[in-house]
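Student: quick one, structure for this:
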Amino acid sequence: MIQRVTSPALFPPPTYSHASVVEAGTKLAFLAGSVPLDADGKLVGEGDPVRQAEQALGNLGEQLRAVGSGFEHVVSTDVYVVSGDPAVLARVWEVVEASGLSLGPHSSTLLGVACLGYPGQLVEVTATAVVPE
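Tutor: Reported below is the predicted structural model:
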């Protein structure tokens, strides 16, 4: 069971929770960073952080299915975007919201970073999810 918590003493987050609590004994999956590569290892959406976010989230969905979970069971994400522009980060966050992850809503951190692992990569998403029985 996932308990999603938003503290009334803090500024209300728009589409995420401040914390997610998971009961002891629950099976968790800690997923590697989902990247914007296709099944052949080719970068999708060169120069386009929105398209790369869509691909990374599609890949995250595949990772979740592989462990028997889904977006509704994600408790936490970190979303990395190669940009210092808040408007670019906001556009990527709109893709996260549209993916279904915010329906929980899960706990998340959105970060602007200088560089990611693959040439041309602009977006990466890590996640922790409950694997339902």
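
Student: for the rest of this, base every contact and every neighbour count on C-alpha atoms.
Tutor: Will do.

Student: please, where are all the strands along this protein?
Tutor: 2-5, 19-22, 28-34, 74-82, 107-113, 123-130 (DSSP state E).

Student: out of those strands, flag the one nearest V67.
Tutor: Of all the strands of the chain, it is strand 28-34 that lies closest to V67, at 7.3 Å by C-alpha to C-alpha.

Student: second chain to compare with the first, below:
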Amino acid sequence: MDPPELFAHPGYGRVATVSGDMKLVFIAGQTPTDENYKCVAVGDFAAQYLHIMKCLEIQLHAAGATWDDVTYRRIYVKEGNPDAPGWADQPLPQYGDKPIRPPSTAIGVTRLGHPDFLVEIDLMAVVPASRG
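Tutor: Next up, the predicted model:
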């Protein structure tokens, strides 16, 4: 939801509230790694992002959640070449069917867990107890 005193952001909602009988799901920062802990798509932000989103979708499903249950996301983006397109400038797919995305924070960092990682994302989701 967006408070009426503030404009509605097109990419995320400003506030999410949760009440009732539910299960909270916290998903740790997902990095662009393969099953051997090697970085996938070195140097390709979009490919790393898509790999991460696929992994997050698997984790949501394992917890009985969907993208529509996500109530918060945090995106860590490696800062680098100031002339390179920013992560928000790339035409990447949206996930979930909500007209307003969950509250979200993007944080520029100088380094992630491996020098080839360009992005890392963690999530919080809320699932009704009847589904969890």
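
Student: quantify their similarity with the TM-score.
Tutor: The TM-score (TM-score structural alignment, normalised by the length of structure 2) is 0.84; 126 aligned residues with a C-alpha RMSD of 2.0 Å.

Student: before we move on, back to that, CSV for the strands of structure 1, including distance to G61 of structure 1 and mean neighbour count?
Tutor: Converted to CSV, the strands of structure 1 look like this (distance: least, C-alpha to C-alpha, whole Å; neighbours: other C-alpha atoms under 10 Å):
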stretch, distance to G61 of structure 1, mean neighbour count
strand 2-5, 19, 15
strand 19-22, 20, 16
strand 28-34, 9, 17
strand 74-82, 10, 22
strand 107-113, 16, 17
strand 123-130, 10, 24
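
Student: redo those strands as TSV? Include distance to V96 of structure 1.
Tutor: Shown next, in TSV, are these (distance: least, C-alpha to C-alpha, whole Å):
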stretch	distance to V96 of structure 1
strand 2-5	18
strand 19-22	17
strand 28-34	13
strand 74-82	9
strand 107-113	10
strand 123-130	10
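
Student: P49 of structure 1 is nearest to which of those?
Tutor: Ranking the strands of structure 1 by their distance to P49 of structure 1 (criterion: C-alpha to C-alpha) puts strand 123-130 first, at 6.3 Å.

Student: what about the closest one, how far off from structure 2?
Tutor: Strand 123-130 of structure 1: mean distance to aligned residues in structure 2 after superposition is 0.5 Å, counting by mean C-alpha distance after the TM-score superposition for structure 1.

Student: which residues touch V18 of structure 2?
Tutor: V126 (C-alpha atoms under 8 Å, 6 or more residues apart in numbering).

Student: please name the nearest non-neighbouring residue to I52 of structure 2.
Tutor: Distances taken as C-alpha to C-alpha, 6 or more residues apart in numbering put P32 closest to I52 of structure 2, at 5.6 Å, once the chain neighbours are dropped.
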